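Peer 1: here is a sequence with its predicted model. Questions after.
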Amino acid sequence: MFSHVFVSVSDFERALHFYGAVMDSLGIELRFCERDKPWAGWHCAGGTRPFFVICQPYDGQPHQPGNGQMVAFAAASRAAVRAAHQVALENGGTCDGPPGLRPQYHDNYYGAYFRDPDGNKLCVACHEPTLDGA
């Protein structure tokens, strides 16, 4: 469905550190990083698209996080959701909803919400049931 998703950042090196750690925890591979532009993009292991890309605003204006905008990443397990959330917090992110079931979305929705250092809202979610109830 998607070709790519861009998220604007104000401090590229800070964002690269943050997103590099979160993406590593989810097994999402860095596809390119061009510090001179600056921009970097990731995709799922072995894939080519969609890309998730960070960059400074193209128009040169200051970054502004969107109200009501969020990017959600799929996780293979509930443990991966918890790990990604913890990694985000350890690398400058802020909690916007701790890991847990969100039955208002569906019975097996297990997600965590956080903001990157620029205030962009992110989610990591697992949609799979678990056998052990964790």
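Peer 2: Alright, I've got the coordinates.
Peer 1: can we go C-alpha only for contacts and neighbour counts from here?
Peer 2: Will do.
Peer 1: quick one: the strands in the chain, in order.
Peer 2: Remark: strands assigned in the chain by DSSP state E are 4-8, 28-34, 39-44, 51-55, 70-74, 94-101, 110-115, 121-126.
Peer 1: export those as CSV, with columns for mean neighbour count and distance to Gly20.
Peer 2: Shown next, in CSV, are the strands of the chain (neighbours: other C-alpha atoms under 10 Å; distance: least, C-alpha to C-alpha, whole Å):
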stretch, mean neighbour count, distance to Gly20
strand 4-8, 16, 14
strand 28-34, 16, 8
strand 39-44, 21, 9
strand 51-55, 22, 11
strand 70-74, 15, 14
strand 94-101, 17, 16
strand 110-115, 24, 15
strand 121-126, 23, 14
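Peer 1: next, the one to line up against it:
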Amino acid sequence: MYSHMMVGSNDIAKSKVFYDALFTSVGGKAGITDPKGRLVYLHNGGVFLVTPPIDGKPATCGNGMTIGFTMADTAQADTWHAAGVSAGGKAIEDPPGWRGEGAGALYLAYLRDPDGNKLCALHRAG
């Protein structure tokens, strides 16, 4: 039932630098700006948008919310994480690495975007 994900931003130009770096680091394209001033990213059948809040109030991050992006392998997750940090994101939680064990093992890399939204690169063990 998933169709898209949208996050708010208080600085679209800064968000474009950050998200362009994230998505191009894993083979995606830079975002386009639609007529409403939103950034639109299309990659692997998913749609991700960044927008100034429609109500005109400041954007805030969701407490307890994490947006996860599937990665092909651990190297792609590491590249994504490094690109995000170098483009103004903040590394959070444990360093990128494996969590869990056996078939439930996950390789995770966490970031906060410039507006504080929590993002995760995820690769599942074979």
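Peer 2: Nice, I can see it. All of these numbers come straight from a predicted model, not from anything done at the bench.
Peer 1: adding distance to His17 of the first structure, write the strands of the first structure out as CSV.
Peer 2: As requested, the strands of the first structure are exported to CSV (distance: least, C-alpha to C-alpha, whole Å):
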stretch, distance to His17 of the first structure
strand 4-8, 15
strand 28-34, 12
strand 39-44, 11
strand 51-55, 11
strand 70-74, 18
strand 94-101, 15
strand 110-115, 14
strand 121-126, 16
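Peer 1: closest to Val81 of the first structure out of those strands?
Peer 2: Among the strands of the first structure, strand 121-126 comes nearest to Val81 of the first structure, with 5.6 Å by C-alpha to C-alpha.
Peer 1: the closest one maps to which residues in the second structure?
Peer 2: The aligned range for strand 121-126 of the first structure in the second structure is 118-123, by TM-score structural alignment.
Peer 1: what about that stretch, distance to the chain center?
Peer 2: 7 Å (C-alpha atoms, centre = their mean, to the nearest Å).
Peer 1: mean deviation, that stretch versus the first structure?
Peer 2: Superposing on the first structure places stretch 118-123 of the second structure at an average distance of 0.5 Å from its equivalents, by mean C-alpha distance after the TM-score superposition for the first structure.
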